[in-house]
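Novice: show me the folded form of this:
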Amino acid sequence: MKKQFLTILLILFCGNALKAQKTDAGNIQSKTQGFTKYNGYFNFYWDEKTGKVFLEITDLNKEFLYVNSLPSGVGSNDLGLDRGQIGNSRIVKFIKIGPKVLLIEPNYNYRAISNNADERKSVEEAFAQSAIYGFTAVATDGDKTLIDITSFLLRDSHKIADRLAGDNQGSYSADEGRSAIYLPNTKSFPDNSEFEAIVTLAGKGKGSEINSVTPDANAVTVRMHHSFIKLPDDKYKTRKFDPRAGYFNVDYMDYATPIDEPITKRLLVRHRLEKKDPAAAMSEPVKPIIYYVDSGAPEPVRSALIEGAAWWNQAFEAAGYKNAFQVKLLPEGADPMDIRYNIIQWIHRSTRGWSYGASITDPRTGEIIKGQVSLGSLRDRQDFLIAEGLVQPYEDGKPTSDKMLKLAIERLRQLSAHEVGHTLGLQHNFTASVKDRASVMDYPPPTVSLNADGTIDLSKAYKQSIGDYDKRAILYGYQDFPTGTNEDAALKGIVTETIKQGFQFISDDDARSPGSAHPYAHLWDSGTNAADELNRLMVLRKHVLENFSAKAIRQDAPMATMEEVLVPMYLIHRYQIEAASKVLGGLYYTFALKNDGQVITKFITPAEQWKAFDALMGTLKPDALAMPEKLIAMIPPRATGYPRTRETFKSRTGLTFDPLAAAESAAGTTLSFMLQPQRAARLIEYNARDNSQPGFLPVLNKLIAQTWKAPQATGYKGELQRLVNNLTLKQLLTLAANTNAAENVRSIALLQVDELKTYLSLASKTAKGSVKANYMFGLAQIKMFEGSPDKFQPAAPVAMPDGSPIGADDDLVY
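Specialist: Modelled structure (predicted):
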């Protein structure tokens, strides 16, 4: 009886199991009845009635690359949310536990490259993973699982709300009721599946930036894209990172590393490129690297972008490749967000901003899967504006020169090459300018000179080819070595020869940091010697200002708009000021490896430092800061409809043009660089180690002697001198009050302030008029500081109008 009962139970159990299996077998088909199916890397279904997307998962636990991006942006440089911006690239996988399906991101920062499964498991379990999202299975068919991914696609995947809140633009969150799947860009291909959604960030917009670029700042509607990408195969060969080679890198800790070897592994970031015949000196590639230019770029811009990007083929030819790097126009109907296309796109914003190059990269190996260049459409207009100021082309009754357009197009070619270089794996190299503009990975100002007849020569404004340094860099990153080659030795030989040829790589941090010290690492500078170039620019600048006229603006333009063209002319030396300041208290150094023969560190000679000091002081002289009277008289208050902008000078005189405020912005910049706290600390340290070095106190003594203690001029130039005096004292007091500055720096600043106080107390007794007022104001400032040094905050100098492209994002490469 008992056996019969068990038999009946077994029959019932098996019958129910078979029934369940039979029911499940048609689940996905029945669930998706009437839906539109998209076949590809991931099959998915579109339900027109509900507006939902359902994803079919066939390979649970199989890793793939997930990338979110922003195909339609906000349009503000300051907010940094541009069309085509690539977000995070993450390796992920779906796992299923009961009805729950989780999208898991493994932790590839910590690995064990080992054949021992237990060793690998011990590292995986030691560090946290991240569950990106959770789903519930809505149907299953054997090993297939169907999930509804609509809410995943409609969320704020690009973290726009966080960005806007961080920039004090308002409080936002994704509003699913005002969001929907964007079907035209939702599609599937053999190696990638693409999803896009219109997402509305709803909230309260309070910032000026978000209000300036949206119809309704309470509803910021953009499009967000999601790419599910098949990971590359395991045939890609990684390449060793070398800090001297100029490339980006990926790194991770490998806990399977023998104890006598470094645990952190660093790999080069680069595209996959192989010769058909590695043994041949010149060979076609197995598969070329192809970049596609956005067809939305107008002519002649489009051709310039194609031509400039194509320069890189010169570097690949030098590395032994034939037709390895190609540039084409994006085919009609192609989706620029498709992973198969390396893209050069032309993006529009409300103001001029940075261009940048970004990549989708395999985090495991450093292999670049897709390069994406974003070029701001207003950059060429700024170069055109600079050329207008230099050429002064608008003469009544005469045809307008084409020199402005030529200069703008030349710059676009260079810019296209520069940003593509980032997507090939290359960092900036801001030392290239000292060796005949050896790299497009530097930031180049136009190289402009003065002809003997007084005309401006723009013929060598921008270099129109790839640089020799760039060829050496591509050789390191992409050289395909014949079988049997010792790659480590070969790569070391390439770098050694690059150094031998006089090329040097210095990184972004060494150029951009406020306390930068390297005498060659500068943005937007020219020439082999920073001080000499500053002096040359000041001569050129004086000539331009003395001859500046209404020929700088178009017929029927308001005379007030002369100021827009004047700004980059008056401040044409602004970046060279920063370059020259780094020589003062600077240090020459390299990214030397042990025994590679390079100079590791070297003091800059005292003579060079004092030459830089003199050049900087030359920018503070009244003669340098003054504008010609005839020029000032030509600029009226702003015409209605033409308000002041961040691109024009600030004014302390109300509606009228203020030449003193313009001078204040220039002089304040020079002094802020000269009295930068870290620079001051180096001057003290280097003098202590070598008493021939200038030292901070002697620098301050000469500064005060050439400002406060110099003979006082009269009139307009006297006001300029007193302006510089006040700025000098304020910088000293700010430095003395700066609790983040080294105490030896603050003490010397205090000593100089005290000595200046004594001088002003005596000099004010016999001084008269404006000079006496200047001395008394200085004493009052010192008294305020002495009364409460920890709270003393002198008024900041008038800021310069924006110079570099507007806006910044630390995650991008400009």
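Novice: rest of the way, CA atoms for contacts and neighbours
Specialist: Will do.
Novice: burial count for the nearest residue to residue 43 once chain neighbours are set aside?
Specialist: Residue nearest to residue 43 in three dimensions, not counting chain neighbours: residue 56, with 5.4 Å by C-alpha to C-alpha, 6 or more residues apart in numbering. Neighbour count of residue 56, defined by other C-alpha atoms under 10 Å: 22.
Novice: how close does residue 49 get to residue 27?
Specialist: 19 Å (C-alpha to C-alpha, to the nearest Å).
Novice: could you also give me the structure for this next sequence, so I can compare it with the first?
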Amino acid sequence: MRHRYSLVLLLTLLTPPLLAQTITAFTAGMDKRPGFLTFYWDAKKGKIWLEIDKFGQELLYYPTLAQGVGSNDIGLDRGRLGAEHVVTFERSGNKVLMIEPNYGYRALSRDSLERRAVAESFAQSVHAGFEIVAEEGNDPNRRVLVDLTPFLLQDAVGAVQAISQTKQGTFKVDASRCALYLPRTKAFPKNTEFEATITLAGDAPGPYLRQVVPTPTAVTMRQHHSFVELPPLDGSYTPRLFDPRSGLNNIEFFDYASPVSQPIQKRYITRHRLAKKDPSAAISDPVKPIIYYMDPGAPEPIRSALMEGTSWWNQAFEAAGYRNAFQVRLLPADADPMDIRYNVIQWVHRSTRGWSYGASITDPRTGEILKGKVTLGSLRVRQDYLIAQGLMARFENNAADTAALMPMALARLRQLAAHEVGHTLGLPHNYIASTVNRSSVMDYPHPQVTILAGNKLSLDSAYARGIGEWDKAAITYGYQDFPKGTNEKTALDALIQAYLKRGLKFLSDQDARPEGSAHPQTHLWDAGGTDAVAELSRTLNIRQIALDNFSASKIPVGTPMANLEEVLVPMYMFHRYQVEATSKVLGGVSYSYALRGDGQPVVETVPADRQRRALAGLITTLDPKTLAVPKAILDLIPPRAFGYDPNPREVFKRHTGLTFDPMGPPEAAANLTLRLLLNPERCARLLNQKAQNPAMPGMTDMLKGLIDLTFKPQEYYKGEARTYAEAIQQMTSRRLLESLIALATDKDADSRVRAVAHDAIQHIRYYFVIDHSVRSPLNHGSDSQLLWLIRQYETNPQQPPVTSTALAAPDGAPIEPGYDWLDCEK
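Specialist: Alright, predicted model coming up:
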């Protein structure tokens, strides 16, 4: 009897209690919101009660940031999308778990046991657990009620981590200052949207927070949660296989049902759902068009320029055989930009200029893009206007010759909108397009400046207008709707062969972003054309004309004179991106995303004569004549006016306190060239190409050119200009030596690179520091700083000598589009 009593007690403890109330009774008096996921608003308790009736059904969950922080550096922008998650609700007793299956590993098989073997081999993720408070109905229509409020009041977008990673303080969610935000909490037939006001509290906030938050110890934002019906896997959407030559982004996963003879890793392109009403017709209306909505918060004439640039994509869809398949409209005033039903272009404000980006919500199962979301930074247009101002403006008294300024800025905005929308259509960057007649808006274009007679400058063709030929080819690959019976793989390969025959090319971020990258035609913000060296010479000419014409008339009457520096920065550094482009010619290797049998060139080393021209051009950028700031400009820039504190990113760094440092710009520009030339990967390629072919330039050839310019006596101007030029040469020689020491002690560099750098240091020591037979402005005797640097390096090479911090150039990027989840460098 005692054992039976114990068993009954044990069963009682293990059996969940029966729920006392039905959902109807529990929610009496609450505000019911029926929809995809029906919920109830409990105004008395400030809670959201979620009704769950979709057990085992896959749906999409993702968070977004509805109201941002306003700092480009922290990155918590209005409209920022979080990661998407396929989730299911599963019940266990009195609890419901929200579980994310692992779609990175699957088996594309009809065999349920084969699929189960994969599912049980890899971890899943449980995003939340909910206690059931009420239920009603009968299986299979049983419904349960849970408290969703704690889930909604969490930091879903990772704001705490973003603030911590940018060293802006230690913060945590303060639950007492969080609440649900009802105006954007809504239920629709195919999606349910929730929003909450979230406050992070912390101590010692960093400067970025202090700049944008009224009380920086309390950072309040609004975070949004979306639950969305996923498209059915019924064959109405067919995933398209990825090809690295196609110019489309992709999802990837392991398919353990793949035959052993086939790759186990599968890749699908990402694209919106689009189909012709008549697939057999050469031109057809779509079954359903792709519609993008423009944020009405963008002012005119900016809004119209953005809508025009976005509309260019219809040209690409026309080339793919569609009529009116891509449309642009103004976002209705009552629409929620976070709503999955709207592809949105948002106009986002920050305290400083920053990146624009294009992101997407994608079905992780198929690669289908469900929502495109573009963020356009509002201060970008001012940077483009500033560049035009430095090149063209003349403010005389109360009149201004500014006719070319705003048109150039608006032309760039059209390109910017087209570029970022392109990402949300599935296209990555194409950084080689500028060498093929501006063939893609997915490149980063530098403004094209034309030199006219009399050294006049023109911005009439600063940016191309309309979609590019490459963009049409990529959209056709991604969205072409083939007639029934077509072998899709063969047809898609034919599209690629067709664009190759037209001379179109595609290379992306991995080939352009690293400073040590090798392709001689793949760059960010280069001036275009097939010859980077010739473009460097032309760019330097434009820079010189801009500096020769620089005067107080570059700013309006009534503007503090010190503000001239902001206009000077992009003019003095006008060559910065072409220097980077030219550096890739040195030790450069041309290549393509070739597949076996497609006929593309695989690998070709840049010819020796072209590399030598590149080296000569780059060395020119270190010449004191190139680096010197004209005295007429130095005499124009006083310390900052009271109440006009500078943005440190928009002015030159300095060693001179309040006053403008005449050595600041030369040091910034010299450091840029030296960093690019002495990149360890570039140096290693130079050594390798010399070893394979003695006729090619090598690392030693490069160092000889650098040492000759910076250490040997040069012909200078007379008088004060001579003294200034000698000071610049002393600076460049010191920076070269410091760079060589850093290279010689770089443990990650090729040992041969380190050895050559060491030999160069010893050459400098014996021929230019100790040997007084070499007469130059750099001879300071045996106790010179250069000798001290070398001795410190020799004494303790594991700990290079501490020198003054090199003055970096002011931020250049983004002068063009940037950071789209694919773009994140500065």
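Novice: work out the TM-score between the chains.
Specialist: Remark: TM-score between the superposed chains equals 0.95 [TM-score structural alignment, normalised by the length of the first structure]; 794 aligned residues with a C-alpha RMSD of 1.7 Å.
Novice: ok, back up a step: helix, strand, or coil at the residue nearest to residue 43 of the first structure?
Specialist: strand (DSSP: H, G, I helix; E, B strand; the rest coil).
Novice: to which residue of the second structure is it aligned?
Specialist: Under the alignment (TM-score structural alignment), residue 56 of the first structure pairs with residue 51 of the second structure.
Novice: ok, back up a step: with neighbour numbers in mind, choose between residue 49 and residue 27 of the first structure.
Specialist: Per other C-alpha under 10 Å, whichever of residue 49 of the first structure and residue 27 has more neighbours is residue 27, with 19 against 8.
Novice: go ahead and confirm that one touches residue 142.
Specialist: No. If you go by C-alpha atoms under 8 Å, residue 27 of the first structure and residue 142 don't touch, sitting 9.8 Å apart.
Novice: buried ones in the longest helix seen in the second structure, by neighbour count?
Specialist: Across the second structure, the helix with the greatest residue count (assigned by DSSP state H) is helix 720-744. Within helix 720-744 of the second structure, the residues scored as buried using 16 or more other C-alpha atoms under 10 Å are 721, 724-744.
Novice: and if you look at stretch 147-165 of the second structure?
Specialist: Buried residues in stretch 147-165 of the second structure, defined by neighbour count with 16+ other C-alpha under 10 Å: 147-149, 152-157, 159-160, 163-164.
Novice: stretch 281-293 of the second structure now?
Specialist: Applying 16+ other C-alpha under 10 Å to stretch 281-293 of the second structure flags 283-286, 289-293 as buried.
Novice: where do the helices sit along the stretch 51-200 of the first structure?
Specialist: Per DSSP state H, counting those that start in this stretch, the stretch 51-200 of the first structure carries helices over the ranges 117-124, 150-153, 160-166.
Novice: ok, which of the ones you listed comes nearest residue 19 of the first structure?
Specialist: helix 150-153 (31.0 Å; C-alpha to C-alpha).
Novice: re the thing from before, quick one: the residue nearest to residue 43 of the first structure and residue 308 of the first structure, what's the gap?
Specialist: Using C-alpha to C-alpha, residue 56 of the first structure is found at 43 Å from residue 308 of the first structure.
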